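J.: coordinates only, sequence not included:
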């Protein structure tokens, strides 16, 4: 296995736009990332797709990639979040499809319009409230509530103390409650 130092050098080269380094990291870690993904998803094809998708995302956002000390750990966390997000979004899709037919049939046209307008209003208020957060607060809220990471994982990923992660989320939620009038 490639050393942390060499992986770190490859990572910096990826950030600089070196596609060969991307392929080197891919070759070095693919099997490990695939096996890790399979442990969380129990699906070989899904894991393979998510690992490949992850490397495409890394290349697409190479200019915005963070500097990381432990590339392998970072990529393992990345693939774990992708698996979690996949199943979370799949669950939401199924729930929406399963519940949608019943809800639409039961609502009158007027009730449906009110429902749609209320939902649009709520989305707009949430969007405006999220814009009031600092970039750090937004990112930590994303990790906590959308990526389902716990405070310890967030602290490790963002190089913070657990208390700082907790306080940042607490402050962000205060802002969101105030902006959403809750």
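T.: Arrived safely. It should be emphasised that the depicted structure is a prediction, and the values quoted were computed from it without experimental measurement.
J.: Please count neighbours and contacts with C-alpha atoms only from this point.
T.: OK.
J.: Counting by contacts, list what the lengthiest helix in the chain packs against.
T.: When the chain is parsed with DSSP state H, its longest helix is helix 71-106. Packing partners of helix 71-106 (3 or more CA pairs under 8 Å, 6 or more residues apart in numbering; DSSP states H and E): helix 4-15, helix 19-41, helix 44-60.
J.: Quick one: the ones you listed as a markdown table, columns for mean neighbour count and distance to residue 94 too.
T.: A markdown table is the format used below for those (neighbours: other CA atoms under 10 Å; distance: least, CA to CA, whole Å):
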| stretch | mean neighbour count | distance to residue 94 |
| --- | --- | --- |
| helix 4-15 | 18 | 37 |
| helix 19-41 | 17 | 17 |
| helix 44-60 | 16 | 17 |
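J.: is it possible to export those helices to JSON lines including distance to residue 68?
T.: Below are those laid out as JSON lines (distance: least, CA to CA, whole Å):
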{"stretch": "helix 4-15", "distance to residue 68": "7"}
{"stretch": "helix 19-41", "distance to residue 68": "14"}
{"stretch": "helix 44-60", "distance to residue 68": "13"}
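J.: And here is the other one:
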């Protein structure tokens, strides 16, 4: 049986819903489609994946496929379109990443790096909490009002009936105490903040 007639016959049977005809077309056209697809995409895995998609698509649309004498050209055109569409999607995605300043390496952090970062954050938090526990009850209250509630010295004075100078001195002493327990850099920031806010 000539190949052209065989392919036409398989195509007709495929359109009629015969699954075996799909496998016959796949077997007889795979190598040709792979060679042509590889020339276009230069990506073996992508080419294989898209050839499989071509045959899944024609199976899903078997009831609406056109009558063909030689399905080879139809299959190749379908594959080319899928390759071009995939590359277009990749280009658009890459352009979107570049336009927003995001780079792929930002998404490639390892689980170990993430876990280490979480552990460091937990350690910092624990250090701060431990250091704050060493303060007197009044110092804790004033530090809380100043840095967590972000109240001014005058607002704290209204709430506590203490003078702004007393509040400043207590907070200053609290920060000096924290300096012994916390990382130098963090403390310097807090100390500068407290001095700037007075």
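T.: Done, it's in. All values reported here derive from a predicted model rather than from experimental measurement.
J.: before we move on, back to that, which parts of the longest helix of structure 1 are buried?
T.: 71, 72, 75, 76, 77, 78, 79, 80, 81, 82, 83, 84 (16 or more other CA atoms under 10 Å).
J.: mind checking how far it is from the chain centre?
T.: The chain centroid and the centroid of helix 71-106 of structure 1 are separated by 11 Å, computed with CA atoms, centre = their mean, to the nearest Å.
J.: Need the residues that contact whichever helix or strand comes after it.
T.: Using DSSP states H and E, the helix or strand that follows helix 71-106 of structure 1 in sequence is helix 109-131. Here helix 109-131 of structure 1 makes contact (CA atoms under 8 Å, 6 or more residues apart in numbering) with 104, 138, 175, 176, 179, 180.
J.: Out of those, who's the most crowded?
T.: Comparing those by number of neighbours (other CA atoms under 10 Å), residue 176 comes first, having 21 neighbours.
J.: for residue 17 of structure 1, what are its contacts?
T.: By CA under 8 Å, 6+ apart, residue 17 of structure 1 lies in contact with 62, 63.
J.: Please apply the same query to the one 5 residues further on.
T.: Contact analysis of residue 22 of structure 1 by CA under 8 Å, 6+ apart lists 10, 11, 14, 55, 59.
J.: And these, which is closest to residue 100 of structure 1?
T.: residue 55 (34.7 Å; CA to CA).
J.: And the closest one, how close does it get to residue 26 of structure 1?
T.: Counting by CA to CA, to the nearest Å, the gap from residue 55 of structure 1 to residue 26 of structure 1 is 7 Å.
J.: And for residue 157 of structure 1?
T.: Counting by CA to CA, the gap from residue 157 of structure 1 to residue 26 of structure 1 is 21 Å.
J.: Now for residue 62 of structure 2, how many residues are close by?
T.: Number of residues near residue 62 of structure 2 (other CA under 10 Å) recorded here: 19.
J.: List of residues touching stretch 56-63 of structure 2?
T.: With CA under 8 Å, 6+ apart, stretch 56-63 of structure 2 has contacts from 14, 15, 16, 17, 22, 65.
J.: Quick one: neighbours of the third one, just the number.
T.: Counted by other CA under 10 Å, the residues lying close to residue 16 of structure 2 total 13.
J.: show me what contacts it?
T.: The neighbourhood of residue 16 of structure 2, defined by CA under 8 Å, 6+ apart, consists of 62, 63.
J.: just the second one next, same as before
T.: Taking CA under 8 Å, 6+ apart as the contact definition, residue 15 of structure 2 lies against 62, 63, 64, 65.
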